[in-house]
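>>> Here's my sequence, what's the structure:
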Amino acid sequence: MKKLTIVVPALNEEEVLNNTLQRLLKIESKLIQAQILDHSSDILVVDDGSVDQTWKIIKHYHEKNKGIKGIKLSRNFGHQNALIAGLQATVISADLVVTIDADLQDDPETINEMINCFAGGAEIVYGVRNDRTTDTWFKRNSAGLFYKLLNLLGIKLIPNHADFRLMSQRAVKTFLQYKERNLFIRGIIPLLGFSTAKVYYKRTPRLAGKSKYPLKKMLAFAWNGITSFSIIPVRFILALGIFTSSLGAVMFFYSIITKWLGLTVHGWSSLMVSIWILGGLQMISLGIIGEYIGKIMTEVKQRPRYTIQSYLK
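Predicted structure coming up:
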C-alpha cells in the first residue's frame, strides 16, 4: 500500500478550513479502510501567511489528529511557493501527493479516481474541469483566451486544469529539480515527461470566504506564465522595431518625393501624433525588456522561495 499526502495551501481560509479538513479526512479514512492507502497517509496544510484564524484551526486539528500536519510560512509568499513548500516537505516520505486548494471548489471526491489512474501506471494525474458554469462570464472567457494565447506562444498547458493534481514521488522529485524562482507550476508539470492521465469534475462554488485570485492577481499570474516560458514578447519588439524602421524608410523617400514635387504640407498635428506613438512604443518595449531583466536579477540573487516559521509534524 502507498502513502498519500494531500497538500493544501491556505491563505485566510478560516471560514472554510474546518469543512475542508473534515471532508479530506473522511475521504482518506475511507481509502485507508479499503486498504487502498497506507494508514500513515496524511494531510499537510501550508498556511501562506494568513492573518486570520487559519493557523489556529490547523493547530487544533493537529492536536486531535496527528494525521493533520501544518506548515506556517513567515509571511505571504504566494500560492505557487506555498505549493512548493508543501511538496518539498512531503517528497521524502509520501509515495504519491495530491495538491488541492483549501476552498474545495475542485471536487475532492475525484481523488479516488486519481489513485485508480496512478495504480494503472500514470505518474501525473490532472484534475480537469469539464463544467465552469459557476464561473462568471468574464472569468470563463478570459480563461479560454489565456489558454489559447499561451498555446500560440508555444507554452503547453492542460486547458481547464489549475493546481489540482496527483503526482508520484518520482514526479515530485523531478519537478523540484527546477530551481528557478519565477516558477510557473502549470507550465512545468507537462514538461516532466512522465505518463499522465486526466480525471474530469464539475467545479463548485465557494462555500464561504472570498476568492484569493481577484482580477489583478489573475493578470499578474498570466503575465508571469508568459514571461517565465517564452521570449516571444521580446521577439515581437524586434519585429515591431523592424516594421517601424521600414515604415520610417518609406516615409523618408515619400518626404523626398513630395519635397521634389512641391507638395510638402506643414502640419503640427501629424508630427506630434508620430512622436507620441513612437514614444509610447518605446516605453512599452523598455517595460517588457525590463520585466525580463528583473526576472534575471531575481534568479541571480537566488533568494529562498519561502521561509518556514512553524512546522507541525
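>>> drop to CA atoms for contacts and neighbour counts, all remaining ones
Noted.
>>> Counting neighbours, which bits of stretch 190-208 end up buried?
Of the residues in stretch 190-208, those buried by neighbour count under the rule 16 or more other C-alpha atoms under 10 Å are 190, 194, 196-204.
>>> go on, stretch 41-54?
41-50, 54.
>>> With stretch 7-18 instead?
Buried, per 16+ other C-alpha under 10 Å, within stretch 7-18: 7-17.
>>> would you list every one of the strands in the protein?
Using DSSP state E, the strands of the chain run over residues 4-10, 42-47, 68-73, 96-99, 124-131, 161-168, 196-202, 308-312.
>>> can you list the ones you listed in TSV and add distance to residue 185?
Output for those, formatted as TSV (distance: least, C-alpha to C-alpha, whole Å):
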stretch	distance to residue 185
strand 4-10	14
strand 42-47	17
strand 68-73	19
strand 96-99	12
strand 124-131	13
strand 161-168	8
strand 196-202	16
strand 308-312	20
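>>> nearest to residue 282, of those strands?
Proximity to residue 282, assessed across those by C-alpha to C-alpha, is greatest for strand 161-168 (35.1 Å).
>>> what angle separates that closest one from strand 4-10?
Inter-element angle recorded for strand 161-168 and strand 4-10: 150 degrees (by axes from the mean of the first three to the mean of the last three C-alpha atoms, to 10 degrees).
>>> how much distance is there from strand 161-168 to the middle of the chain?
11 Å (C-alpha atoms, centre = their mean, to the nearest Å).
>>> Could you also give me the structure for this next sequence, so I can compare it with the first?
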Amino acid sequence: MPNMLTLALVVPCYNEEEIFPQTAVKLAQKIRALQSARLVSKKSKVVFVDDGSQDKTWELIAEQHRRCPQIFSGIKLSKNRGHQNALLCGLLTVKDSCDAVISIDADMQDDITVIDGMVRQFLAGCEIVYGVRNNRQTDGLFKKITAQAFYKLMSLLGVQTIYNHADFRLMGRRALDALAEYGEVNLFLRGIIPLLGYKTGVEYYTRAKRLAGTSKYPFYKMLNFALEGITSLSIKPIRLITLLGILLLLVSLAMIVWSIYRYFSGHTIVGWASLAVSLWAIGGLIIFSIGVIGEYIGKIYLETKQRPRYIIEKLLNK
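I've put the predicted structure just below:
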C-alpha cells in the first residue's frame, strides 16, 4: 500500500456540537470504506478545523482524536476567522502530508458517496474535482431564487465560478501548492480555485437536508459573502459606475440643450418637482458610488496590513 493515494478530509466546524457525533461516525466509515476498496492508504485521515466555536465542538474533536488518532486530527484556531479562512487553514496545514484533500462542511448535507468518484477522477488525471448539486429541491423558494441570482450576478460581473458548487471539492497537491501562492486576505475560494487552471472534473450529487443544528449562513451572512466575492475578484462595479457617470453626463448635456431651446422659444421653464427629484437621484447615485469605491479602498487597506489570515492555537495530530 505504500504507493496508494493518501487522502485528507478537511472539515471546518463552527458550533457543530449537535451534529458533530454523527458527522464523525459517517466520515470515519467513509475513510475505512475507501481503505477497504484500496482507493486510499491507511494514512488517510479526517481533519476537523474548529473556527473558534463557543460550544463543546473542540472538546468533541479532541475526544475523537484520543479515541482514534490514526483517523481523526484537529486544528483549533485562536478565534473565529470565518468559514473561508478556517477552510484555507485546513487545506494549507495538511497539503504536505497527503496527495489530495477533500473539503466538506460538517452539516453532512453534501453526499459523501460521491467521494469515491472524486478519488477515481483524481487518479485518472484530474487535479481538481468539484462536487456540484444537480438540483435545489431541498431549498426554500427564497433561497433558491437568491442562490440562482447570486451565480448569475457573479457571472455577469466577470467572476468565474462553478454553478451550484459550494466548497465540496477535491484538490491535489499541485493545486494546493498553487493556492498557497494566493496571499490575499479577502478570501472567496469559490472564485479563486477556478483561476488555478489544471484539469478539472465534476461529480454531481443531491444535497440532503441538515440532520441537526442550524445553518451558519443566515441571509445577512450570505449577502455579505456575495459582496465579498464580487469585490474580491471583479472591478466591474467600478467600471459600471464610470459608464453610469458618462451616461448621466450625456443626459445632462441633452437637458442643457433642451433648456436653452425652451428658453428661446418663449416657454417658461417650470420644474421645481423635477429639479428636486433630480437632486435626490444624483445625490443617491453619488453616495452609492462612494460606497462601492469605499468597499474596494477598504479591501486595499486590509490587504496592505498583511495580517495573518488565521492563527492556530492547538494542533492534534498522530
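>>> residue ranges for the helices of the stretch 1-150 of the second structure, please.
Counting by DSSP state H, counting those that start in this stretch, the stretch 1-150 of the second structure has these helices, from start to end: 20-36, 57-67, 83-94, 115-123, 141-156.
>>> what about the fourth one, how far off from the first structure?
This means helix 115-123 of the second structure. If you overlay the two and look at helix 115-123 of the second structure, the average distance to its match in the first structure is 0.9 Å (mean C-alpha distance after the TM-score superposition for the first structure).
>>> buried stuff in that helix?
In helix 115-123 of the second structure, counting by 16+ other C-alpha under 10 Å, buried: 115-119, 121-122.
>>> Can you report how many residues neighbour the aligned partner of residue 305 of the first structure in the second structure?
Residue pairing (TM-score structural alignment): residue 305 of the first structure is matched to residue 309 of the second structure. The burial count assigned to residue 309 of the second structure is 17, neighbours taken as other C-alpha atoms under 10 Å.
>>> What distance do you get for residue 309 of the second structure to residue 84 of the second structure?
Look at residue 309 of the second structure and residue 84 of the second structure: by C-alpha to C-alpha, to the nearest Å, they are 10 Å apart.
>>> got the contact list for the equivalent of residue 23 of the second structure over in the first structure?
Mapped onto the first structure by TM-score structural alignment, residue 23 of the second structure lines up with residue 20. Shown in contact with residue 20 of the first structure (C-alpha atoms under 8 Å, 6 or more residues apart in numbering): 102-104.
>>> Let's have the residues you listed in JSON lines, adding distance to residue 72 of the first structure and neighbour count.
Listed next are the contacts of residue 20 of the first structure as JSON lines, based on distance: C-alpha to C-alpha, whole Å; neighbours: other C-alpha atoms under 10 Å:
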{"residue": "102", "distance to residue 72 of the first structure": "15", "neighbour count": "24"}
{"residue": "103", "distance to residue 72 of the first structure": "18", "neighbour count": "26"}
{"residue": "104", "distance to residue 72 of the first structure": "20", "neighbour count": "23"}
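>>> so which of those residues persist in the second structure?
Among the contacts of residue 20 of the first structure, the contacts conserved in the second structure (both residues aligned by TM-score structural alignment, their matches' C-alpha atoms under 8 Å) are 102-104.
>>> mean deviation of the helix ranked longest in the second structure from the first structure?
Using DSSP state H, we find that the single longest helix of the second structure is helix 272-305. For helix 272-305 of the second structure, the mean deviation from the first structure after alignment is 0.7 Å (mean C-alpha distance after the TM-score superposition for the first structure).
>>> list the helices and strands that helix packs on?
helix 219-233, helix 236-264 (3 or more C-alpha pairs under 8 Å, 6 or more residues apart in numbering; DSSP states H and E).
>>> And the contacts of stretch 237-252 of the first structure?
Contacts for stretch 237-252 of the first structure (C-alpha under 8 Å, 6+ apart): residue 285.
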